[in-house]
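Asker: The amino acid sequence is not available; the structure is as follows:
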C-alpha cells in the first residue's frame, strides 16, 4: 500500500519553498493552490532562488483540493485558516502539521480534522514570493521545530529525509511559544519603526527592553517560562538587515497577521491579568494604519 501524498496548503513563500525541497528529495508531494496559481505551477513549476539551497525549479503537481487521506502541511498565513476548515473536513487527512504563526489555531485545526494526527510546528526562515511561481529564499537558514509527540509523523520523517534541519522536542505549547515570543517583538518593532531589525531594535532601546519583558512575562504566565534576557540575545543575533513579513505586508497594503501575533499576545495577557502597555501601544498603532 502506497504512502499518503503530502499536500502543502499554501504554495507561497514558505509552502512553495518546502514543496520544492521535498520534491527534490523524491517525496510524493503536491501543492494545493487557487485555480489560477495551480495552473501556473503546473505549467511553469516553482522557481526557487536560494543562496543556501541553490537555484532550481520544482516540478511538483498542483491541485485545487486537498487529496482525500493526505498528509497535510498548512503553510498559509494565519488569517486564511477560516477558509480552510471545510476543505480539511472534506479531505479527512491522515495527518495535519501546521506552520501557522501564533498560538490560537490548533483547536480549530483539530475540530476540522478530528480523526487526523494534528501537530503544531514552527519554521524559522526569511522567504518571499516575488511572483506567482517564484520564491526568493533570503536567509542562510531554514529551521523546523516540532513537538516530541510529532516526531514519528510521515511529514516530519519526510522533512528529515529531505535533509532539512528539524529540531524535535518539548510540548506543542513550548514549540509554538518558542517562536511567538521571538517573532512577536521582531515583527512589532520592525513594523512600528518601518525599519529592518538592526535599526529597529536600537531606535528606542527602552521600548525594545520593555516589549521583550512584557512578551516574556505573558509566555511565562501561559505556562512556558521565558527569560527577557535570552529573548534580547536572540533578537540581537538576527542579521541587521532582516525584515518581518508583517512589515512587508503593511507596506504593501496586504492582509496581515497582526491579530494572530500581536492580538494573540494581548488576549493571553488579559486572560492572565498581565499588564502589557507597550505591546498594546505597538499593536494599537499598527492597527490604526489599517492592518486587519
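Answerer: Happy to help now that I have it. What you see is a predicted model; the values in this text were computed from it and never measured.
Asker: When you work out contacts or count neighbours from here on, use the C-alpha atoms and nothing else.
Answerer: Fine.
Asker: Can you spell out which helices and strands pack onto the longest helix belonging to the chain?
Answerer: What stands out as the longest helix in the chain, according to DSSP state H, is helix 172-193. Contact here means 3 or more C-alpha pairs under 8 Å, 6 or more residues apart in numbering; DSSP states H and E; on that basis helix 172-193 packs against strand 117-120, strand 122-124, strand 143-146, helix 197-203, helix 205-221, helix 228-236, helix 245-252, helix 277-288.
Asker: Please compare the first structure with the one that follows:
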C-alpha cells in the first residue's frame, strides 16, 4: 500500500504512475480534491503516452497504515497537510518528501518519530489542471534518494530514480540549483532568458552563495556546473516560484532562500538577501 499526500502536479504524477504500474495507492487530499478523485478518478498524461485513468482510494485523512508515504505538498502547506496523516496511523512507514528546501526533514522526523524519513528530491515538469487531472509536461522526471527500495519502486513506475549515499548532497544539490533559478526569475518577474538579461549579474553570486551554504554541510556541489546549466537552459523556463508570484500565491521564500542565509549569515549572503528583498518589495501593496 502506497500513500500520496498532496496530489498536485508532482504528487498526482507519482500517484498516477504508481497506480498505472499496479500499486495499491491511497491519496490524501483536501475534501474537494478527494471527492473529485473518488467520483471521477485520477487522470494522468505524459509525453508520448496515452491518457491513463486510475481510481485510487482518495481520502481526507489517512486512516489505514501504508508502507510508503510520498509527501508532495508545497513547503508553505506542509504543517496543515500533516494534520491529515496521524503519527499513530503512519507508524513505521517509509516517508519520502518531495518538497523544496532542506528544513522539512527534521520537521518530519520530529512529527513521525517511528517512521523512516528518507532524503529525496524530484525534478519534473508537471501541472495539475484541476483536481484529479494531472499532466507531466516534459519527459524529465528524475528522482534522487538515499533509499534503494524507494528508487526501485519508482523505477518500476517509469520514473528515472537513482540513489546517493549522502543525505546532505542529495538535498543541497537540488537547492543549490533551485535557489538561484527561483530567486533570479522571480526577482525579474520573467522567464529565465529575460531574467538573465535583466539581472544576469546576480546569477553567479547567487550560485556561489548557494554552493557555499551547501559546503557548510560538506555536501558535494559543483558551483561551476550549476552556473553553466542555468546559463544554458532554454530561455522560456519558468521557476515554480515565479509561477506562484505571477498568480499571487504564497511564495516558498523561506524554504528556498532561508537555508542559504541561515547557513552563511546574512552578511555573507548579500546577493541572496538582496534578491529576497527585491521580491518582498514587489509583493507589497
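Answerer: Great, that's in hand. Keep in mind that what you see is a predicted model, and the values were worked out from it rather than measured.
Asker: follow-up on the earlier one: could the helices and strands packed on helix 172-193 of structure 1 be laid out in JSON lines, adding mean neighbour count and distance to residue 183 of structure 1?
Answerer: What follows is these, written out as JSON lines (neighbours: other C-alpha atoms under 10 Å; distance: least, C-alpha to C-alpha, whole Å):
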{"stretch": "strand 117-120", "mean neighbour count": "22", "distance to residue 183 of structure 1": "16"}
{"stretch": "strand 122-124", "mean neighbour count": "20", "distance to residue 183 of structure 1": "9"}
{"stretch": "strand 143-146", "mean neighbour count": "20", "distance to residue 183 of structure 1": "14"}
{"stretch": "helix 197-203", "mean neighbour count": "19", "distance to residue 183 of structure 1": "11"}
{"stretch": "helix 205-221", "mean neighbour count": "19", "distance to residue 183 of structure 1": "10"}
{"stretch": "helix 228-236", "mean neighbour count": "15", "distance to residue 183 of structure 1": "9"}
{"stretch": "helix 245-252", "mean neighbour count": "17", "distance to residue 183 of structure 1": "10"}
{"stretch": "helix 277-288", "mean neighbour count": "17", "distance to residue 183 of structure 1": "13"}
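Asker: Now distance to residue 16 of structure 1 too, for these, in CSV please.
Answerer: Written out in CSV, the entries for those read as follows (distance: least, C-alpha to C-alpha, whole Å):
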stretch, distance to residue 16 of structure 1
strand 117-120, 19
strand 122-124, 13
strand 143-146, 15
helix 197-203, 25
helix 205-221, 31
helix 228-236, 27
helix 245-252, 16
helix 277-288, 28
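Asker: so which of those comes closest to residue 134 of structure 1?
Answerer: If you check each of those against residue 134 of structure 1 by C-alpha to C-alpha, helix 245-252 wins as the nearest, at 16.6 Å.
Asker: which residues touch the following helix or strand past the closest one?
Answerer: Following helix 245-252 of structure 1 in sequence order, the next helix or strand is helix 258 (DSSP states H and E). The list of residues contacting helix 258 of structure 1 from outside it, by C-alpha atoms under 8 Å, 6 or more residues apart in numbering, reads 246, 283, 286, 287, 291, 292.
Asker: So what does residue 229 of structure 2 match up with in structure 1?
Answerer: Using TM-score structural alignment, the equivalent of residue 229 of structure 2 in structure 1 is residue 234.
Asker: repeat for residue 247 of structure 2
Answerer: For residue 247 of structure 2, the equivalent position in structure 1 is taken to be residue 252, counting by TM-score structural alignment.
Asker: Next, the contact list for that match, please.
Answerer: Residue 252 of structure 1 neighbours (C-alpha under 8 Å, 6+ apart): none.
Asker: No further questions, thank you.
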